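Asks: sequence and predicted model, in that order:
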Amino acid sequence: MSGFSRSRAVGLLAAAALLTATAACGSGSAETAATSSPDGGKAEVVAAFYPLQWLTEQVGGSDASVTGLTAPGVEPHDLELSIQQVTELKDAALTVYIKGIQPAVDDAVEPDTSFDAATAVTTIPAGEHTEEEGAEEGAEEEHGHEELSYDPHLWLDPARLATVATKLGERLAAADPAHAQGYKDRAAKTAATLGTLDQEFTKGLSTCKTRTLVTAHEAFGYLADRYKLKQVGITLDPETEPSPTRLSEVAKLAKAEGVTTIFTESLVSPKVAEVLAAQVGAKTAVLDPLESKPSGDYLSAMRDNLKTLQTALGCTA
């Protein structure tokens, strides 16, 4: 999901339709929407996709009603907003998103009532490898490609996500002052839980025979950055077919560094990874980028990822 590319037409059309409906029917003010209802109802909060939804539910607790925009099993950057969803974004006390992942969301969010999680942490650059120039130009023409200067997959580093949790608590407290302390307390608790997860990863990946991750696409840069691993993505974008040159480069590197596992993803076809694994004499395993809801929750899925990494990289307890 690093090379995000989507037309903004859907978001713009939905926003235009919303404006028409608003003019005809009227709507509540942003100031009213930014707090919980006067009868003690919950603050309405929107989260763009699963990891942010999980985090917002933890911090929001019983004081917030959290709506996720992206359904399970859907790639976040494939999201097309309905009129109802655009309305939810307009009326939300707070929208939690990451700019650049979902262009339709970027177009529809209200600047005064939105929180871009990427602004809370130090980001890392987007993947640096490139395909042949002609292939890149074709992808841009087909998908309306818009390159990000940073890697958006920050939720795969529990330490960074803990920082986001703290900032989210502050933003929710400002949006719903009546429950400010509850948001801040739950943010601190969530940050501590993520700190424990970070310690588990640090210890679990401290002694590995190889520290090279060959992944279907470059989604694990923050995980690699945090735990001193080396990520080698077959592609930048899960929708882009790698060139023969790129496959050859990755195969050569994988053999040289003793890679025994090529990582695939549940929402991406494993065919290319399987071809590469056959060339290298390796096996494949699923490493979940958590872009969509897993069978459990964020914490259990991340711990499953840790076990997968330990096995694939030959880490000793």
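Replies: Sure thing, it's come through.
Asks: when you work out contacts or count neighbours from here on, use the C-alpha atoms and nothing else.
Replies: OK.
Asks: for the stretch 1-150 of the chain, what spans make up the helices?
Replies: Remark: helices assigned in the stretch 1-150 of the chain by DSSP state H, counting those that start in this stretch are 9-25, 30-33, 50-60, 83-91, 103-108, 133-143.
Asks: for the fourth one, the distance to its chain's centre please.
Replies: Distance of helix 83-91 from the chain centroid (Cα atoms, centre = their mean, to the nearest Å) equals 21 Å.
Asks: same question, the last one
Replies: With Cα atoms, centre = their mean as the basis, the distance from the averaged C-alpha position of helix 133-143 to the chain average is 24 Å.
Asks: report the buried residues of it.
Replies: Buried residues in helix 133-143, counted by 16 or more other Cα atoms under 10 Å: 139-140.
Asks: here's the one I want to compare it with:
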Amino acid sequence: MLKKVIRGCFVALFGFVLAACSAQKEASQVQPGMKIVTSFYPIYSLVKEVSGNKNDVRMIGSRQGIHSYEPSAADIKAIYDADVFIYHSRILESWAGRLEPNLQGSSVKVLEASTNLPLTKVPGLEDMEAGQGIDEASLYDPHTWLDPVLVGQEAVAIGELLAESDPKNADYYRQNAATLEEKAQKLADKYSPIFSKATSKTFVTQHTAFSYTAQRFGLKQLGIAGVSEEEPSPRQLAEIKEFVDTYNVQTIFTEKGASDKLAKALASSTGVDLKVLDPLEADPENNLTYLENLEQVLETLAQELK
């Protein structure tokens, strides 16, 4: 009986050691890859999809918009500790141009994803040039991530940046980027005929983030300037009421997370409907791909204009 017990223990121990050795072997075969940090949600999502399972991809400032965002000391440390930092545009994330990794003893590569994208000037500022007190960042519209075709182009650019940083996996990144670009083009192709048949081509937004969307699909975006998430003043409400009456506005699109005070004030003073049109600056945290989230935005707009 004792021999059987000893034999059973030996077999169990041998099996445990064998499993442990196997696990160590598998762990040794896993490549840690690059440590990549990105700026806001669209870039994070695209980098994550193009990178696949090759790298550790993380994002700073995941729960807030990007326009007023300034990186914390912890964010800066995370960037300097990374192998690669990818951001959208110096027009949007001007703070990225102030990073000084060499002075901090960091070898991180700081990469701009939208370098080759055709940025357009903000409507009304087409004839102005940077300089003499005019900041370039105030002239150009950075919201290219709301046009599916430009999303595809930025995915390809990200694929090239990753390929240059990690040549052994270059083909993998480029293939993932090409697949994403194809999906983005299909999304544009899906909504082009929908918007072309829309009875209305004009929409009104609190946040004028959708100029590239409008350009892509032959629409016109009108913005209500100076309306924040706080309760509008009586003067602002009077101006908005005049705007609504002049353009026969039925719906005003607000940002996700707009305050109840804003919604109630606009609704009671103008009688218009308020609907959310998400500019996708903060992480929706819904486990959808970026293009799936963008499709939801386009569908919301299409339903309003049909």
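Replies: Looks like it arrived, so ask away. This is a predicted model, so every value here is computed, not measured.
Asks: quick one on the thing from earlier: most tightly packed of the helices of the stretch 1-150 of the first structure?
Replies: Per-stretch averages of neighbours, counted by mean count of other Cα atoms under 10 Å, single out helix 50-60 among the helices of the stretch 1-150 of the first structure, with a mean of 23.
Asks: re the thing from before, and the helices of the stretch 1-150 of the first structure: which comes nearest Glu265 of the first structure?
Replies: Between Glu265 of the first structure and the helices of the stretch 1-150 of the first structure, the shortest gap by Cα to Cα is with helix 50-60, which sits at 15.5 Å.
Asks: list of residues touching the closest one?
Replies: Outside of helix 50-60 of the first structure, the residues that reach it under the criterion Cα atoms under 8 Å, 6 or more residues apart in numbering are 46-47, 64, 66-68, 70, 72, 96-97, 155, 165, 168-169, 172, 183-184, 186-187, 190, 290-293, 297-298.
Asks: counterpart of the lengthiest helix in the first structure in the second structure, which residues?
Replies: Ordering each helix of the first structure by length in residues (DSSP state H) puts helix 180-204 first. The aligned range for helix 180-204 of the first structure in the second structure is 170-194, by TM-score structural alignment.
Asks: average gap between that stretch and the first structure?
Replies: Compared with the first structure after the fit, stretch 170-194 of the second structure shows a mean deviation of 1.1 Å (mean Cα distance after the TM-score superposition for the first structure).
Asks: how far apart are the helix or strand where Ala277 of the first structure lies and its match in the second structure?
Replies: If you go by DSSP states H and E, Ala277 of the first structure is part of helix 271-280. Superposing on the second structure and averaging over aligned pairs (mean Cα distance after the TM-score superposition for the first structure), helix 271-280 of the first structure comes out at 4.1 Å.
Asks: in that helix, what counts as buried?
Replies: Judged by neighbour count using 16+ other Cα under 10 Å, the buried positions of helix 271-280 of the first structure are 272-274, 276-277, 280.
Asks: same question for stretch 209-229 of the second structure.
Replies: Along stretch 209-229 of the second structure, these residues count as buried under the neighbour rule (16+ other Cα under 10 Å): 209-214, 216-217, 219-224, 227, 229.
Asks: who touches it?
Replies: With contact meaning Cα under 8 Å, 6+ apart, stretch 209-229 of the second structure is reached by 141, 143-144, 146-147, 191-192, 195-196, 201-208, 236, 240, 258-259, 261-262, 279.
Asks: mind listing which of the buried residues of stretch 209-229 of the second structure are in strands?
Replies: Counting by DSSP state E, those place 220-223 in strands.
Asks: helix, strand or coil: sort out Phe203 of the second structure for me.
Replies: strand (DSSP: H, G, I helix; E, B strand; the rest coil).
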